[in-house]
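K.L.:
Provided below are the primary sequence and the corresponding predicted coordinates.
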Amino acid sequence: MTAAETGDSTGGTGAAVPPAGHQTVLAPEHILHSGNSGMIVERTAQVRGEFHSESREFARELAEYINTRQQGVASVFVYEETFGTKDLVHWLIHLNSMDDYETLVRMGSQDEGYRGLFGKARIDESKGGGGWARMFVDGTLRESVLLPQFWGMYGTAVDGTLERQSTVFQEAGTTVALPPARHQTSQPDDLLLHSANAGIVIHRTAQIMYDFRSEARQFAREAAEAINDNLAGEATVLLYEDAFGPMDRIHWLIHLRSLGTYQRLLQLHVQNESVRDIFFRERAPEKGAGGTWARMFAQGSFEDVALTPHHWGLYATRLPSAR
């Protein structure tokens, strides 16, 4: 367990939260994350309060088993809600493609080590004993599938040219590879923030009005890239589509260097006139005059969840050696 893993990655000041990449022994170049993966499965589960620590040990052990056994296929990281529901654990499962999800499914029947993680006794007899299932509230395990957004996706339009420049349009044959979200931004690699190196990840969701399916996606990408252009090295915003949930629900992952960076976002939207224009500009006048971006989304559908990468001892949980 490194100094970074105990939350002390700043030479003893304890000022920085270690990013999720510190959860694995894999080198950064072998990690899949929100910038280079072709699919993200977000899994959430509500922990029972009495199993505060045991649940995190299980969550991390499960994630790292997949990381080390499925290198190049899947990378899994664990996060906690920063301000939302306490003891609601999030796993972000990053995969190269949907095809690779089948590899994880096969682990459940063919990998005895993986199966053993679920059969292991994890709760002390003083608490009644038992395995992982006792740690979580029944019925709270949920999954959402996020696919990196690309122009023309789900029958939407841009300008007739951008749609034809995507690799999905240009690929021939039966093998389809979705372009990772990293292709949405011109930020250089050394400044790109993603789910493995960000201090905080804000997951924003919104429901698009069907009549503005194309225009809303253009706005979503424009708003994201405005932040990327102005706050490179401090923030990276990437856009995803909901694959199997509500139709036309979109997801932004807003990767911040630290929680304090959020104040820079607020400042940007006050001071930068070109950024402000994105939000006040009239859009889709052919569908009715006087409308901005706001009419493109269902009222009340915007929701933000801030995620802190888990590290040992977070929220007064015990360290893995303290058993």
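P.N.:
Good, I have the coordinates.
K.L.:
going forward, measure contacts and count neighbours with C-alpha atoms only.
P.N.:
Noted.
K.L.:
does Ser274 belong to a helix or a strand, and which?
P.N.:
For Ser274, the host element (DSSP states H and E) is helix 273-280.
K.L.:
Let me fix that, I meant to ask about Ile254.
P.N.:
Mapping Ile254 onto the secondary structure by DSSP H and E places it in strand 249-256.
K.L.:
Can you give the contact residues for that strand?
P.N.:
146, 193-195, 198-208, 234-242, 262 (CA atoms under 8 Å, 6 or more residues apart in numbering).
K.L.:
take the one below as the second:
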Amino acid sequence: MAMTDIIERPVLAETDETGVPAQAPTAFNTSNSGFVIHRSGQIRHEFRREGREFALELAGFLNKPLAGKATIVVFEELFGQQDRVHWVQHFKNPNDYHVILDLVDHDKTFKDITERDRLAEGGGGNWERMFTEGTFSERVIVPQHGVGDHDDDDDDPTYFADPASHQTTVPEGELLHTGNAGITIMRTAHCKYEFRDEARQFAYEWANHINNTLRGSVSAFLFEETFGRQDRIHWTLHFKTLNDYLKLVELGKDETYKQILGARRVALAKGGGSWEKTFVDGTIQDLVLSPLRSGTTASGF
């Protein structure tokens, strides 16, 4: 199984009622969604296999009724917390979350997935025993608005926010994202309140340069947190392979890249300074994710 074949994609009939080949519904990801819910939970080590299979089965089931509205992709941490899984839920609009709520209340298959005995040899139980108490958390992020230079005529009112693909001129077919990348890094940073605009402008320019310079190997999108921490921004960095991270490191030799990093972002009247002055010290953090695959673990044991 390829690294990107990590969820059961929605399936349609091969042809519609007229005999014309049916068009598959859009699979959503970080490049084309308007609202993203990032949910994570810690699996107990003794149930690491069962917990992973539950995470994949649940996402695979939900993606069918969500087809055309949302797509859920499952990840695990690489070089991070062992046995922590991440469901990244990509929506056009948060109103479509009602599909999941309806399934929770009324669907027999959902009830079977979440309640049947998955731990017959381990004392019985389902997900509630597989995961460590109190470790489930959610974060909502949306594509950063007010950046990029896309045509307003392209705006789709069915989206909560313009998708991140509007932040770059790279064609959508060439972008890497949560649906096709081998490695995804979630990088977060807390902007200083007084320099919130300057920090976002730097964040956009940095990501845009990566998209243009490392086209086909790395893609970067800018998001901001919603219903959470004020002025915390998120870059989603998508790499074709782990080796492509070295290409990002090598950008340090690029003159344009150096100019972006060295440009004055803070007015002299406020003390001057480059991007370093626009973020709260110690708040830039990376979370490295790899697609969760059935029967394997990123740790190797």
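P.N.:
Received, thanks. Computed from a predicted model, the values in this text were never measured in an experiment.
K.L.:
And the strands in the second structure?
P.N.:
Remark: strands assigned in the second structure by DSSP state E are 35-42, 70-77, 84-91, 137-143, 183-190, 218-226, 232-239, 285-291.
K.L.:
Tell me the spacing between Gln46 of the first structure and Gln184 of the first structure.
P.N.:
Separation of Gln46 of the first structure from Gln184 of the first structure (CA to CA, to the nearest Å) stands at 33 Å.
K.L.:
Tell me the residues of the second structure aligned with stretch 300-314 of the first structure.
P.N.:
The counterpart of stretch 300-314 of the first structure in the second structure, counting by TM-score structural alignment, spans residues 282-296.
K.L.:
Please read the previous query as pertaining to stretch 56-67 of the first structure.
P.N.:
Stretch 56-67 of the first structure maps onto residues 52-63 of the second structure, going by TM-score structural alignment.
K.L.:
For the matching stretch, which outside residues touch it?
P.N.:
By CA under 8 Å, 6+ apart, the list of residues contacting stretch 52-63 of the second structure reads 6-10, 70-74, 85, 87, 100, 110, 113-114, 127, 292-295.
K.L.:
from what I can see Phe150 of the first structure touches Ser166, true?
P.N.:
Yes: counting by CA atoms under 8 Å, Ser166 is a contact partner of Phe150 of the first structure at 7.0 Å.
K.L.:
residues bridging contact with these two, i.e. touching both?
P.N.:
In contact with both Phe150 of the first structure and Ser166: Pro179, using CA under 8 Å, 6+ apart.
K.L.:
ok, those two, which is more surrounded?
P.N.:
A direct count of neighbours by other CA atoms under 10 Å for Phe150 of the first structure and Ser166 places Phe150 higher, at 25 against 17.
K.L.:
Contact partners for the more buried one?
P.N.:
Here Phe150 of the first structure is in contact with Ser166, Pro179, Gln184 (criterion: CA under 8 Å, 6+ apart).
K.L.:
which residues are contacting stretch 77-91 of the second structure?
P.N.:
Residues lying outside stretch 77-91 of the second structure but in contact with it, judged by CA under 8 Å, 6+ apart, are 28-30, 33-45, 48, 52, 55, 59, 69-76, 287-290, 292, 298-299.
K.L.:
So what's the residue count around whichever residue in the second structure pairs up with Asp111 of the first structure?
P.N.:
Correspondence of Asp111 of the first structure to the second structure, assessed by TM-score structural alignment: Asp107. With neighbours defined by other CA under 10 Å, the count for Asp107 of the second structure comes to 12.
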